[in-house]
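In: Following is a predicted model, sequence given first.
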Amino acid sequence: MKKIFLILILSILILSFKQKNETTPISKESNSTINDTLTKNLNLAYKKGAIIGFSVSVVNEKGLIYDKGFGFTDIEQKKAYTSNTIQNIASISKTLIGISLFKAQELGKLNINDPINKYLPFKIVNPNHPEIPILIKHLAYHTSSITDLDEVYAKSYILTKDKHDENEGVYDYFNKPENNISLSDFMRNSLTENGKWYSKNTFLNAKPGEKREYSNIAAALCALVIESATGQNYTSFTKENILKPLKMNSSGWSSKDIDTNRRSRLFANKEKMIAEYSLITYPDGGFLTSSKDLGLFLSELIKGYEGNGKLLKKESYKKLFEKQIFASNGTNEEYGVFIEFRDSFLDIKNEMIGHNGSDPGVFTAMYFNPKTKIGTIVLVNTDTDFTAIVWPEIEQIWKATSDYQNTINK
């Protein structure tokens, strides 16, 4: 009898302890208060006055938790920047290459362990190690030994028009519209021995696969490999296999794919816009989307990390997020396929998986916490180099979203 009584007491204690440690669901009223606090803190950041417009979206595996825009999309400050505002997202675009790469492999069109020259219409070799082939996975992990020479990569930036207003700034490396060429021609000119921009300095002394060095050109080359292997241009391949399944209806690779009335101008500062431009190497940084639409993609990445994504099979997602360790400045850094693993970002300590990006007039960040399964997107339409307080404002924005995540996670 005593034994039965003791078991009963233990059961009650265990149940009581379990109840105390279960997370209390957040009520709609409580969630609204937390969201209002984030909006207040983001407004405080915006009042620093350096950023013209930005948006923030916070998601989990089920979808959006928070999304809101701040500021404006035009120099007259008449059109509000919202979570539906569209702009290019710079290097976050590379995360779509990762998904596309494994989709092409699932379709039997390629294998990431294959040499790139198995698929390309021209031959690319490192002249310092011509006997060692560059593999597709070398492009995916930024270990291809291809490096971005400024004088070569800058040729990717193409102006939309020849004439510009006084309040539109033009970088000296921007190229005229008539210099626009195909992605394939750009790679041929840049990376093949007979190319008109070819230089041996485009290749490292390190062997392919030996050293990690971030390369935009190599990332765009990976998209060209996908094109060549599938027989389908990269734009339509991503539309078919990423955008349509996720219903990212406000996203695309050019002005033809989006509602241009919702597109933001990009700014140097409040007095000067940056002239409209596009990228020949568009897969590495030219994706156009809104924070709300990109939130659909981030939710998919969170689900994919857990093995529940819809775009790829479980095994493909496992390979996408499989950590590869690379030494850098005496420390080890971890990367997946066009994916970063971080323990901090903008001075905020946190476990994060994702990518960030910058281009003229653009700063972006997209990361999720693998433990809490909560992710944040920040899109900014203002350059980080012209005004000293842009970075402090971005840091304040990121801290506000981090505090928000911590609160809802409690």
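Out: Yes, it's here. Predicted model, so just to flag it, every value in this text is computed and none were measured.

In: CA atoms for contacts and neighbours, from now on please.
Out: Fine.

In: Which stretches in the chain count as strands?
Out: In the chain, strands defined by DSSP state E lie at 53-60, 63-71, 87-88, 157-159, 168-169, 273-274, 277-279, 288-289, 324-328, 331-336, 339-345, 348-359, 362-369, 374-380, listed in chain order.

In: How far off centre is the fifth one?
Out: Meaning strand 168-169. Relative to its chain's centre, strand 168-169 lies at 26 Å (CA atoms, centre = their mean, to the nearest Å).

In: Also the last one?
Out: If you compare the mean C-alpha spot of strand 374-380 with that of the full chain, they lie 10 Å apart, counting by CA atoms, centre = their mean.

In: got the angle between it and strand 63-71?
Out: 20 degrees (axes from the mean of the first three to the mean of the last three CA atoms, to 10 degrees).

In: try this one side by side with the last:
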Amino acid sequence: MRNIYWIAAFFGLLLASCTLFHKGSESKPAPATPNYADSLDLLLRGWLDQGNLPGFAVAVFSKDTIYYQRGFGYANLETRQAYTPNTVQMIASVSKTLIGVALMQAVEAGKLNLDDDINKYLPFRVIHPKYPDSVIRIRHLAMHVSGIRDSLYYNRSYLFGAALDKNIFSKEWWPLVEVYNRNQPIEMSVFLEKILSKQGEWYNDDNFYDHAPGAAYEYSNLGATLLAYILERATKEDYRSFTRKRILQPLGMRSSSWEKPQKCRKCSAYYLENGSRVPEYRLITYPDGGLYSSVADMTKFLQEMIKGFGGEGTLLPTRSYHMMMGKQPGGEAFPDGLCWDLSIPCCIGHAGNDFGTSTLMYFEPSTGVGRILFANKSLQADSEATFYGIFNDLFRYDLRK
């Protein structure tokens, strides 16, 4: 979530990987053979042995069968707590996929329309200062084409549980560390108004890009959180409550929540690129990256998305799954559906990256196979190569056979 562009290098690697996954018959998947599972075990343990990631977990599955689900390394290096598929951590921008589902649920309930002006629902006006006559629409927020920028003020969203030691960061981060250490909790709505309303304390033209709404793709965490707030206004229900009752509970995602569980024995520690442990933190803009979950729980979520894409979903009508995870009218050149990444030709899903957390969650529509990788470390050159290599290896064997 700090910087979505780290996944750009991954795209080329994954494109090659898509060709590795054998497109077998479309008959009902069978359990993986021990040989394939053992072979994948060896590959992934080899990545762990490089020492670039403290811990990680992966899953490979279809809509109704888990072919492979394993954890490797440590969730906490100090206590030697194992990292497992049930380890809970913040999953960064993969959290945004829930905004997409909640959005389509609100549309199906008649609470809003995708092409509505966002100001129809807001208690403060949000106008692009460089294009004041251009309407920002709900669909624009979901596609990351609204023109809203994650300016420096976005960093005021981070609330760390203890003061950060600037010495665990490289020097270019020191000014931001000072910001993080001064941040105070405020309501999400107040945070958004301070940045996006012309009367807001942190408002300026730099909070918006130079292009008009709908004209160009620019990834925006702030825009995603504004969309979640609009859902609250349209449905008259807190976003936490809405998603808990309509997504997490129906799918049996018992380890997933927008708040860190109290006395969480399954929770991971978080490690920076240099291996330093970063204190626990949360986000004022929690819908854009603050979901606590596990590989096991998000497997349930992505299995539902695979079912929905194939006409067997339980949370939405089939048309809404296709709308959410498909190219939008007039937006064929843009890489996103409605809060879902479509930039990889073989796959639909999302990626995430934040302090001490790196996540990938994608499925192949052609095979109905999903893959998830979560790790408890931010990425730099060595750890990037390991992280991408692990995910690529999840495509190496057709575990359906």
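Out: Here it is on my side, so go on. Just so we're clear, the structure is a prediction, and the values are computed from it rather than from any experiment.

In: Could I get the strands of the first structure in CSV, plus columns for distance to residue 175 of the first structure and mean neighbour count?
Out: Formatted as CSV, the strands of the first structure follow (distance: least, CA to CA, whole Å; neighbours: other CA atoms under 10 Å):
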stretch, distance to residue 175 of the first structure, mean neighbour count
strand 53-60, 26, 26
strand 63-71, 30, 20
strand 87-88, 18, 28
strand 157-159, 5, 22
strand 168-169, 13, 16
strand 273-274, 14, 22
strand 277-279, 9, 21
strand 288-289, 20, 25
strand 324-328, 34, 13
strand 331-336, 33, 15
strand 339-345, 30, 17
strand 348-359, 15, 18
strand 362-369, 18, 23
strand 374-380, 24, 27
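
In: Just send the ones you listed back as a markdown table, with distance to residue 401 of the first structure too.
Out: Listed next are the strands of the first structure as a markdown table, based on distance: least, CA to CA, whole Å:
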| stretch | distance to residue 401 of the first structure |
| --- | --- |
| strand 53-60 | 8 |
| strand 63-71 | 10 |
| strand 87-88 | 21 |
| strand 157-159 | 32 |
| strand 168-169 | 32 |
| strand 273-274 | 27 |
| strand 277-279 | 30 |
| strand 288-289 | 20 |
| strand 324-328 | 28 |
| strand 331-336 | 24 |
| strand 339-345 | 12 |
| strand 348-359 | 10 |
| strand 362-369 | 11 |
| strand 374-380 | 7 |
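
In: mind checking which of these is nearest residue 109 of the first structure?
Out: Shortest distance between residue 109 of the first structure and those, using CA to CA, is found for strand 331-336: 21.2 Å.

In: hmm, back to that, select, out of the strands of the first structure, the one closest to residue 221 of the first structure.
Out: Short answer: strand 277-279, nearest of these by CA to CA, at 13.5 Å.

In: counting contacts, what elements does the closest one pack onto?
Out: strand 157-159 (3 or more CA pairs under 8 Å, 6 or more residues apart in numbering; DSSP states H and E).

In: ok now the strand it packs on, how far from the chain's centre?
Out: Centroid separation for strand 157-159 of the first structure versus its chain: 21 Å, with CA atoms, centre = their mean.

In: what are the ranges of the helices in the first structure?
Out: 2-21, 28-46, 94-106, 136-140, 150-153, 183-191, 216-230, 234-238, 244-246, 291-305, 314-320, 390-409 (DSSP state H).

In: which one of the ones you listed lies closest to residue 256 of the first structure?
Out: Comparing these by CA to CA, helix 234-238 comes nearest, at 11.6 Å.

In: mean shift of the closest one relative to the second structure?
Out: Here the mean offset of helix 234-238 of the first structure against the second structure after fitting is 0.5 Å, by mean CA distance after the TM-score superposition for the first structure.

In: residue range for that helix in the second structure?
Out: Under TM-score structural alignment, the counterpart of helix 234-238 of the first structure in the second structure spans residues 239-243.

In: With stretch 301-318 of the first structure instead?
Out: Counting by TM-score structural alignment, stretch 301-318 of the first structure lines up with residues 305-322 of the second structure.
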